[in-house]
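A.B. asks: no sequence on this one, just coordinates:
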């Protein structure tokens, strides 16, 4: 008799499918990557430098109510924007104080406290006010008369000045009328205005002309013009303070039937009789080129300062007619601009 034997096997346990495990792994990895990218985006938006954080601050000290500097500044801004690399944002903080030493020093301190990247100063007084603060912020100057004659120096300082031949101005005035006295309108508050007055003093001694100096520090000083002689001519220095009162000064000179000359351009019909000046836009452009180099990392000490000497002559026939003067034909021919 045959006995049957039944063999029992243990129930098998099926392992998880490989595809199902892989799907879970991918899902988990996806969540990790998502969280990583989200964190990265958060860091980029909130912690990395933004466009505003990369904004370059430029502080500008420009004596108020001086058209010569205003023209210079407009040219500076246009040229600097042209030279600025794409993506770099510029913010220009323009300060226009009255050009006395206290106001200029306060303005310089204000810009230094604002931690600007660069300071631009127009004219000798503004430039020297910034230098005296002994800041490490780079300084670019423009509109500085003959800076080679004064102590404009420092490892963080460079700029563009100008020079006008004052001997030519005196020659032009003498061709208009016989001059026994030259009155120089200047301001003792501005270093380059004083130098121009002193330079004319040397010239008049050589040519046997009497010189009088009229120091303008405030509006009330304009009254000094009334006591000057009627038999002479006037030279108006490149002073920001004097320039701010030019609208009051010119009528007083015309009452004396006296010709006037300046190194600041005056395109108004009732302005100075003649002007010999260095075009301000050229200085603005040169200053912008220097500023652009500094903002790209070049130290100011490695940028040589410049002195522009090309000039333009403006003769004002209309103003001359008011005081009974006729311009000689050679001056009219020589002039760059003739106001009729």
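C.D. replies: Ah, there it is. Owing to the predicted nature of the structure, the values given are computational and were not obtained by experimental measurement. Residues are numbered from 1 along each chain as shown.
A.B. asks: drop to CA atoms for contacts and neighbour counts, all remaining ones
C.D. replies: Fine.
A.B. asks: list the buried ones in stretch 231-242?
C.D. replies: With burial defined by 16 or more other C-alpha atoms under 10 Å, the residues of stretch 231-242 counted as buried are 232, 233, 234, 235, 236, 237, 238, 239, 240, 241, 242.
A.B. asks: swap in stretch 289-296?
C.D. replies: If you call a residue buried by 16+ other C-alpha under 10 Å, then stretch 289-296 has these buried ones: 289, 290, 291, 292, 293, 294, 295.
A.B. asks: can you list these in TSV and add distance to residue 77?
C.D. replies: Written out in TSV, the entries for the buried residues of stretch 289-296 read as follows (distance: C-alpha to C-alpha, whole Å):
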residue	distance to residue 77
289	11
290	12
291	10
292	11
293	15
294	15
295	14
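A.B. asks: so how far is residue 254 from residue 242?
C.D. replies: When C-alpha to C-alpha, to the nearest Å is the yardstick, residue 242 and residue 254 sit 16 Å from each other.
A.B. asks: quick one, helices of the stretch 1-150 of the chain?
C.D. replies: Per DSSP state H, counting those that start in this stretch, the stretch 1-150 of the chain has helices spanning 18-46, 67-83, 101-113, 124-131. These are given in chain order.
A.B. asks: Out of the ones you listed, which is the most enclosed?
C.D. replies: Of all these, helix 124-131 carries the top mean neighbour count, a mean of 24, counting by mean count of other C-alpha atoms under 10 Å.
A.B. asks: between it and helix 101-113, how many degrees?
C.D. replies: Helix 124-131 runs at 50 degrees relative to helix 101-113, counting by axes from the mean of the first three to the mean of the last three C-alpha atoms, to 10 degrees.
A.B. asks: Give me the residues contacting helix 124-131.
C.D. replies: When contacts are defined by C-alpha atoms under 8 Å, 6 or more residues apart in numbering, helix 124-131 is touched by residues 61-63, 99-101, 104-105, 108-109, 121, 139, 141, 143-145, 152, 154, 189-192.
A.B. asks: Any buried residues in stretch 178-198, and which?
C.D. replies: Using 16+ other C-alpha under 10 Å as the burial criterion, the residues of stretch 178-198 that qualify are 179, 181-197.
A.B. asks: Could you do stretch 295-303 as well?
C.D. replies: Of the residues in stretch 295-303, those buried by neighbour count under the rule 16+ other C-alpha under 10 Å are 295, 300, 303.
A.B. asks: same check, this time on stretch 213-228
C.D. replies: By neighbour count, with 16+ other C-alpha under 10 Å as the criterion, the buried positions of stretch 213-228 are 213, 214, 215, 216, 217, 222, 225, 228.
A.B. asks: hold the first one in mind and look at this next one:
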């Protein structure tokens, strides 16, 4: 079974302990109890995670580079999703190092999004980070719409948000991760045991910036940040 995202991985894990499961991408599989360790999973699950230890900190650092006066960043999250805890935990040391206060905005249903953005504004957030969660991905367009309506700079979990009008994303190349799953499937079909196949973390990350959105919400992207972009939407 190939499963992408924490919700699908959790569902397949609960469904079987015998059939091999390959994670196409997912949050911290150790913290979520999917595997015993990255180097030796120890069960019927292996594959790839879209998170790397430095990813949350890098996203926060990029926001700070873009908005030098940034002191408060909201974190848009669905607390009912498996990746919530690990991703919040990953941001905390970077926030302390950058002297940025995090404001966690829980959104458990689509009809809570508008109130969530109102809470960001009321909390004087200078920007927000959207976590990589399937429940948020399903309302991607609405999140982008509300962010731009409130002229709030957003760091998004993948480039699809930026293509939909979001400001910026810094993320693992999800397409590349799905391609890598084929090698796991091939090895398992040839007799390898998932318990002994190490979980891989991403090595390729992509910075995507939407200059049209930057102009719309009144943000000027510094040249040194723009020069680091892998893709710019104009």
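C.D. replies: Received, thanks. All figures in this text were calculated on a predicted structure; none of them were measured in a lab.
A.B. asks: just to revisit the earlier point, residue 19 of structure 1: which of the buried residues of stretch 289-296 of structure 1 is nearest?
C.D. replies: Checking the buried residues of stretch 289-296 of structure 1 against residue 19 of structure 1 with C-alpha to C-alpha, the nearest one is residue 295 at 59.2 Å.
A.B. asks: Alignment lookup: the closest one to structure 2.
C.D. replies: Residue 295 of structure 1 is assigned residue 189 in structure 2 as its aligned equivalent, the criterion being TM-score structural alignment.
A.B. asks: Kindly report the same for residue 285 of structure 1.
C.D. replies: Aligned by TM-score structural alignment, residue 285 of structure 1 pairs with residue 179 of structure 2.
A.B. asks: how many neighbours does its match have?
C.D. replies: Neighbours of residue 179 of structure 2 under the rule other C-alpha atoms under 10 Å: 11.
A.B. asks: superposed on structure 1, where does the helix or strand it falls within end up, distance-wise?
C.D. replies: Secondary structure here is read from DSSP states H and E; on that basis residue 179 of structure 2 sits in helix 174-189. Here helix 174-189 of structure 2, set against structure 1 after superposition, deviates by a mean of 1.4 Å using mean C-alpha distance after the TM-score superposition for structure 1.
A.B. asks: next helix or strand past that helix?
C.D. replies: Past helix 174-189 of structure 2, heading to the C-terminal end, the next element that is a helix or strand (DSSP H and E) is strand 205-210.
A.B. asks: Tell me the counterpart residues of that next one in structure 1, please.
C.D. replies: The alignment of strand 205-210 of structure 2 onto structure 1 (TM-score structural alignment) covers residues 311-316.
A.B. asks: Pull the residues that contact the matching stretch.
C.D. replies: Stretch 311-316 of structure 1 is touched from outside by 164, 265, 267, 269, 271-279, 331-332, 334-340, with contacts defined as C-alpha under 8 Å, 6+ apart.
A.B. asks: Could you tell me how far it lies from the centre of the chain?
C.D. replies: 23 Å (C-alpha atoms, centre = their mean, to the nearest Å).
A.B. asks: Stretch 140-159 of structure 2 now?
C.D. replies: Relative to the centre of its chain, stretch 140-159 of structure 2 is centred 14 Å away, using C-alpha atoms, centre = their mean.
A.B. asks: so it corresponds to what in structure 1?
C.D. replies: So in structure 1, the equivalent range for stretch 140-159 of structure 2 is 246-265, judged by TM-score structural alignment.
A.B. asks: So which bits of that stretch are buried?
C.D. replies: Applying a neighbour-count criterion of 16+ other C-alpha under 10 Å, one finds 246, 249-250, 253-254, 256-265 buried in stretch 246-265 of structure 1.
A.B. asks: And the helices in the stretch 201-340 of structure 1, which stretches?
C.D. replies: With DSSP H, counting those that start in this stretch, the ranges of helices along the stretch 201-340 of structure 1 come out as 240-244, 246-255, 280-295, 317-322, 329-334.
A.B. asks: Run a quick check on residue 174 of structure 2 versus residue 26, I expect a contact.
C.D. replies: No. Judged on C-alpha atoms under 8 Å, residue 174 of structure 2 makes no contact with residue 26 at a distance of 10.2 Å.
A.B. asks: With neighbour numbers in mind, choose between the two.
C.D. replies: Of the pair residue 174 of structure 2 and residue 26, residue 26 is the one with more neighbours under other C-alpha under 10 Å, namely 25 against 20.
A.B. asks: list the residues that contact both of residue 174 and residue 26 of structure 2?
C.D. replies: Between them, residue 174 of structure 2 and residue 26 share the contacting residues residue 50, judged by C-alpha under 8 Å, 6+ apart.
A.B. asks: Pick out the residue closest to the middle of structure 2.
C.D. replies: Most central residue of structure 2, judged by C-alpha distance to the mean C-alpha position with C-alpha atoms, centre = their mean, is residue 132 at 3.0 Å.
A.B. asks: residues contacting the spatially closest residue to residue 193 of structure 2 that is not a sequence neighbour?
C.D. replies: Once its chain neighbours are removed from consideration, residue 193 of structure 2 has its nearest residue in residue 44; the separation is 7.7 Å (C-alpha to C-alpha, 6 or more residues apart in numbering). Neighbouring residues of residue 44 of structure 2 by C-alpha under 8 Å, 6+ apart: 17, 18, 19, 20, 21, 193, 194, 195.
A.B. asks: can you check residue 234 of structure 2 too?
C.D. replies: Counting by C-alpha under 8 Å, 6+ apart, residue 234 of structure 2 makes contact with 210, 211, 212.
A.B. asks: same deal with residue 109 of structure 1?
C.D. replies: Residues in contact with residue 109 of structure 1 (C-alpha under 8 Å, 6+ apart) are 130, 133.
A.B. asks: Could you find the counterpart of it in structure 2?
C.D. replies: In structure 2, no residue is equivalent to residue 109 of structure 1 according to TM-score structural alignment.
A.B. asks: so which of the helices of the stretch 201-340 of structure 1 comes closest to residue 73 of structure 1?
C.D. replies: helix 280-295 (5.9 Å).
A.B. asks: who does that closest one touch, helix- and strand-wise?
C.D. replies: helix 67-83, strand 139-145, strand 157-162 (3 or more C-alpha pairs under 8 Å, 6 or more residues apart in numbering; DSSP states H and E).
A.B. asks: and the contacts of stretch 311-316 of structure 1, which are buried?
C.D. replies: Judged by 16+ other C-alpha under 10 Å, buried ones among the contacts of stretch 311-316 of structure 1: 164, 265, 267, 271-279, 331-332, 335, 337-339.
A.B. asks: From residue 43 of structure 1, how far out is the nearest residue to residue 289 of structure 1 once chain neighbours are set aside?
C.D. replies: Spatially, and ignoring its direct neighbours in sequence, residue 289 of structure 1 is nearest to residue 80 (6.9 Å; C-alpha to C-alpha, 6+ apart). Note on residue 80 of structure 1: its distance to residue 43 of structure 1, by C-alpha to C-alpha, is 33 Å.
A.B. asks: I'm done for today, thanks for sticking with me.
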